[in-house]
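Engineer: I need the structure of the sequence given here:
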Amino acid sequence: MLPFENASCFQAGIGISANIFLLLFRIFTSLLDHKRRPADMITCHLAFVHIMMLFTLLFLMSPDLFESLNLQNDLKCKTFIYLSRVTRGLSICTTCLLSLFQAITISPSTSQLSRLKRKFTNSMVRIFFIFWSLSLSFSSNLIFYIVAVSNETQSSLLNFSKYCSLSPTSTIMTLVFFTLTMSRDVSFGGVMLLSSAYMVTLLIRHQRQAQHLHSTSLFPRLSPEKKATQTILLLVSFFVIMYWVDLILSSYSTLLWEYGPVILGVQSLVTNVYPTVSPLVLISSDKRIKNIFQQRL
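Structural biologist: Predicted coordinates:
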C-alpha cells in the first residue's frame, strides 16, 4: 500500500499547489480589474472545491496525517469521507456550470442562450448555494454509516481506508440515496454533454466560416473565446472519462462489498486526477498568466 500512498500524496501536493495558485490569481485579478467576471467566479469555486477534495483524500490516504489530528477516529472518518463525497458532487456541478456558461458566452447574440448571460451573472451566488445544498443533502447518509475500523475483524464492514469503514445500510436507504446521487450526476452530466456538443457545433461552424473568409491564410489565429471553449471542452472530456472509471471501480467494490488495497489505491489516484489536472489546464490556457511571465522574463 505504501507506493499508492506516496503516489497519492505527491499527486495531491501538485493539485493543491496548482489550485491555490489558480484561486489566488483569479481573486487578485478580479479585485484589480474591479469587475465581477462570472467565468472567474466559477473557476474560483471549482479551485476551492478541488482544494478541499484533495486535502480530504490526502488525510484519508496518509496514516501520519490522519493520526496527527487529536480527534476521535470515528469523528475524523465521518468528516473526511463525508467531505470527499460532498466535494465530488460539487466538482460535477461546477464543471457543468463552467461548460454551460462557456456555451452561453460563445452563442450568437441572436440566440436564446445569449440572453441568459446577464441572469447567470446576477444569480451566481444563488446557484452556488443550490449546489452546496444538493451535495450536502445527497451525502448525508454517510454521517450515520461511516465508522472507524476497530481492532476486531468485522467482515460486515466495507473498508474505505486503513481507519474508516462503511457499516451495512438498509436496502431502502441505499436505494434512495443512490437514486438521488445518480439523478444528480446524470442530470448535470447530461447538461454538460449537451453544452459541449453545442460548443463543438459552433466551433465547426466558425471554422468553416473562417476558412471561407481567410482561405489565403495558412495559419488562422484562434480568438480568445475559441481558445477558452477548447479548454473547457478538454476539461469536460477529461472529467467524463475519469468519472466513469471512478464509477466502475466504486460499483465493482460496492457490489462485492470489498475494497482491496490495490483497488483502493488505484481509485484514490483516479479520483485525484481531475482536481489535479484541471487547474494546470486552466493556468496554461490563461493569457493573463502568460503575459505576466513573459513580462518577467
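Engineer: make it CA atoms for all contacts and neighbour counts henceforth
Structural biologist: Fine.
Engineer: tell me which stretches of the stretch 51-200 of the chain form helices.
Structural biologist: Secondary structure of the stretch 51-200 of the chain, counting by DSSP state H, counting those that start in this stretch: helices at 63-68, 73-106, 116-122, 124-138, 142-145, 171-213.
Engineer: need the contact list for the nearest residue to Cys44 once chain neighbours are set aside.
Structural biologist: Nearest residue to Cys44, sequence neighbours excluded (C-alpha to C-alpha, 6 or more residues apart in numbering): Leu23, at 5.1 Å. Going by C-alpha atoms under 8 Å, 6 or more residues apart in numbering, Leu23 touches 43-44, 47-48.
Engineer: sec struct for Leu23, please.
Structural biologist: Following DSSP: H, G, I helix; E, B strand; the rest coil, we place Leu23 in the helix state.
Engineer: distance of it relative to Ser84?
Structural biologist: 20 Å (C-alpha to C-alpha, to the nearest Å).
Engineer: and what of Ser161?
Structural biologist: For Ser161, the distance to Ser84 equals 13 Å [C-alpha to C-alpha].
Engineer: likewise Gln154?
Structural biologist: Per C-alpha to C-alpha, Gln154 is found 24 Å from Ser84.
Engineer: more neighbours: the two, which one.
Structural biologist: A direct count of neighbours by other C-alpha atoms under 10 Å for Gln154 and Ser84 places Ser84 higher, at 22 against 12.
Engineer: before we go on, could you also do this sequence so I can check it against the first one:
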Amino acid sequence: MSKKSRLQTNSNIRTIFFSELGIGISGNYFLLLFHILKFICGHRPRLTDLPIALLSLTHLLMLLVMQFIATDIFISWMGWDDIICKFLVYLYRILRGLSLCTTSLLSVLQAIILSPRSSCLAKFKHKSPHHVSCAILLLSVLYMLISSHLLLSIIATPNLTMNDFIYVTQSCSLVPMTYLMKRMFSTLLVIRDVFLISLMVISTWYMVALLCRHRKQAQHLQGTSLSPKASPEQRATQTILMLMSFFVLMSIFDSIISCSRTMFLSDPTSYYMQLFLSHMYATVSSFVFMSTEKLIINFLRSMCKTVINV
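Structural biologist: Modelled structure (predicted):
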C-alpha cells in the first residue's frame, strides 16, 4: 500500500510524531507524580485534583499505547495477531473516550467551584471525591460498551490485499460493518459527544459570565482598598477555559481531517495530520496544568537558581 510505504520512509514525519509522544508522556508523568506526592504529603485535596490526576494518568497511558501502536505504523514490524490488535485498539479508544469524559467533568466541577453561594450549584461544592470517582467510573463503563464493536471489527491483516478493509496499522485493519451496525454505533457516539461537549459549552459559558461579572465588580472597587486581583479559583477557571477552547479547536480540526480522509482514503498526509492533532491536547494539557501549580513553579525556580549558582 502507498500509505504504508510513504509513512515508513518519511523519517521527518516519524521523528516529529514520536517527539510529540515523548514530550506528552514526560509532561503527564510529572503531573501525575506531583499529585501522588501531594496526596502522600497530606495536602488537602481540591475538588478538581482527582479529575486532573486521572486525566494525566489517562493521557499517560493513551500516549504509551499510541507509541506502541505507532511502531506498527511507521516502523517495520513482525506482525500482530488478532488478540493484540483487538486489545491495543480497543484500549486506545477507551482511553480517548475517558479523556473526553474527564475533561467534560473537569469543566463542570470548575463551574461548581466558581459558583456563588446563592447559586443552586453551591450545594455540590462539598461533595466527596468519591462522588467524582463514581461519575467518572459510570461514564467509562458506558463508553466501554459503546466501543465494544471494535472487539469484533478489528482483525489482524499482515498481508492486506482487499480494498474493503480500513487501514489502522500495518498489522491491524478494520472490517467494514453492515449499514445497520454502523448507523447504530455512530448514533451512540454522536449522542455521547454531543452530550459531553454540550456540558463543556454550558459550563464554559457559565464561567465566562461569572468572570465578566467579577471583572465589573473589580472595576467598581478599584478606587477602594480592595484589590481587584483574581483569586486562585478564578485563575484556575481561566486555565480550564483555555484548555476547553483548545480541546474544542483540536476536535474541530480532527473532524475536518476525518472528513477529508473519507474523500481521499489513499492520502497518508491527512492520516498523519489526524494522528498528530488527536494527541496535541494530551501533550499540551499537562504543561498548562503544571504552569498553574505554585509548588511546581517554586520547585523549578529553585532548581534553576541551583544550576545557575553551580
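Engineer: superposed, how do the two chains score by TM?
Structural biologist: The TM-score (TM-score structural alignment, normalised by the length of structure 1) is 0.91; 294 aligned residues with a C-alpha RMSD of 2.2 Å.
Engineer: which of the contacts of Leu23 of structure 1 show up in structure 2 as well?
Structural biologist: When the contacts of Leu23 of structure 1 are mapped onto structure 2 and checked using both residues aligned by TM-score structural alignment, their matches' C-alpha atoms under 8 Å, the preserved contacts are 44, 47-48.
Engineer: which SSE is the alignment partner in structure 2 of Ser17 of structure 1 in?
Structural biologist: Under the alignment (TM-score structural alignment), Ser17 of structure 1 maps onto Ser26 of structure 2. In the assignment (DSSP states H and E), Ser26 of structure 2 maps to helix 11-40.
Engineer: before we move on, what about Pro45 of structure 2?
Structural biologist: Using DSSP H and E, Pro45 of structure 2 sits within no helix or strand.
Engineer: what of Ile263 of structure 1?
Structural biologist: Element membership for Ile263 of structure 1 (DSSP H and E) is helix 261-284.
Engineer: so that helix versus helix 73-106, what angle?
Structural biologist: 40 degrees (axes from the mean of the first three to the mean of the last three C-alpha atoms, to 10 degrees).
Engineer: so helix 261-284 of structure 1 matches what in structure 2?
Structural biologist: Helix 261-284 of structure 1 corresponds to residues 268-291 in structure 2, going by TM-score structural alignment.
Engineer: can you list contacts of that stretch?
Structural biologist: By C-alpha under 8 Å, 6+ apart, stretch 268-291 of structure 2 touches 2-4, 6-7, 13, 17, 20-21, 23-25, 27-28, 31, 56, 59, 63, 239, 243, 246-247, 250-251, 253-254, 257-258, 260-261, 296-297.
Engineer: buried residues, that stretch. List them.
Structural biologist: For stretch 268-291 of structure 2, a neighbour-count test (16 or more other C-alpha atoms under 10 Å) marks 268, 270-287, 289-290 as buried.
Engineer: repeat that for stretch 230-247 of structure 1.
Structural biologist: For stretch 230-247 of structure 1, a neighbour-count test (16+ other C-alpha under 10 Å) marks 230-233, 235-236, 239-240, 242-243, 246 as buried.
Engineer: let's have those in a markdown table, adding distance to Ile204 of structure 1 and secondary structure.
Structural biologist: Formatted as a markdown table, those follow (distance: C-alpha to C-alpha, whole Å; DSSP: H, G, I helix; E, B strand; the rest coil):
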| residue | distance to Ile204 of structure 1 | secondary structure |
| --- | --- | --- |
| Gln230 | 12 | helix |
| Thr231 | 15 | helix |
| Ile232 | 16 | helix |
| Leu233 | 13 | helix |
| Leu235 | 19 | helix |
| Val236 | 18 | helix |
| Phe239 | 22 | helix |
| Val240 | 22 | helix |
| Met242 | 26 | helix |
| Tyr243 | 27 | helix |
| Asp246 | 31 | helix |
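Engineer: let me have those residues in JSON lines, adding distance to Ser30 of structure 1 as columns.
Structural biologist: JSON lines is the format used below for these (distance: C-alpha to C-alpha, whole Å):
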{"residue": "Gln230", "distance to Ser30 of structure 1": "23"}
{"residue": "Thr231", "distance to Ser30 of structure 1": "20"}
{"residue": "Ile232", "distance to Ser30 of structure 1": "20"}
{"residue": "Leu233", "distance to Ser30 of structure 1": "24"}
{"residue": "Leu235", "distance to Ser30 of structure 1": "23"}
{"residue": "Val236", "distance to Ser30 of structure 1": "25"}
{"residue": "Phe239", "distance to Ser30 of structure 1": "26"}
{"residue": "Val240", "distance to Ser30 of structure 1": "30"}
{"residue": "Met242", "distance to Ser30 of structure 1": "31"}
{"residue": "Tyr243", "distance to Ser30 of structure 1": "31"}
{"residue": "Asp246", "distance to Ser30 of structure 1": "34"}
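Engineer: neighbours around the equivalent of Ser170 of structure 1 over in structure 2, how many?
Structural biologist: Matched by TM-score structural alignment, Ser170 of structure 1 corresponds to Thr178 in structure 2. Taking other C-alpha under 10 Å as the neighbour definition, Thr178 of structure 2 ends up with a count of 8.
Engineer: what separates Ile27 of structure 1 from Phe55 of structure 1, distance-wise?
Structural biologist: Ile27 of structure 1 is 21 Å from Phe55 of structure 1, where distance means C-alpha to C-alpha.
Engineer: repeat for Leu280 of structure 1
Structural biologist: 17 Å.
Engineer: also Leu213 of structure 1?
Structural biologist: Note on Leu213 of structure 1: its distance to Phe55 of structure 1, by C-alpha to C-alpha, is 50 Å.
Engineer: equivalent analysis for Phe238 of structure 1, please.
Structural biologist: 21 Å.
Engineer: name the residue most distant from the centre of structure 1?
Structural biologist: Most distant from the centre of structure 1: Thr216, at 41.8 Å, with distances by C-alpha atoms, centre = their mean.
Engineer: which SSE is it in?
Structural biologist: In this structure, Thr216 of structure 1 is located outside every helix and strand according to DSSP H and E.
Engineer: equivalent analysis for the one 10 residues further on, please.
Structural biologist: Secondary structure assignment for Lys226 of structure 1, by DSSP H and E: helix 224-256.
Engineer: just checking, what packs against that helix?
Structural biologist: helix 73-106, helix 171-213, helix 261-284 (3 or more C-alpha pairs under 8 Å, 6 or more residues apart in numbering; DSSP states H and E).
Engineer: need those in CSV with distance to Leu134 of structure 1, can you?
Structural biologist: Output for those, formatted as CSV (distance: least, C-alpha to C-alpha, whole Å):
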stretch, distance to Leu134 of structure 1
helix 73-106, 8
helix 171-213, 8
helix 261-284, 20
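Engineer: out of those, flag the one nearest Gln112 of structure 1.
Structural biologist: Closest approach to Gln112 of structure 1 among these is made by helix 73-106 (9.0 Å; C-alpha to C-alpha).
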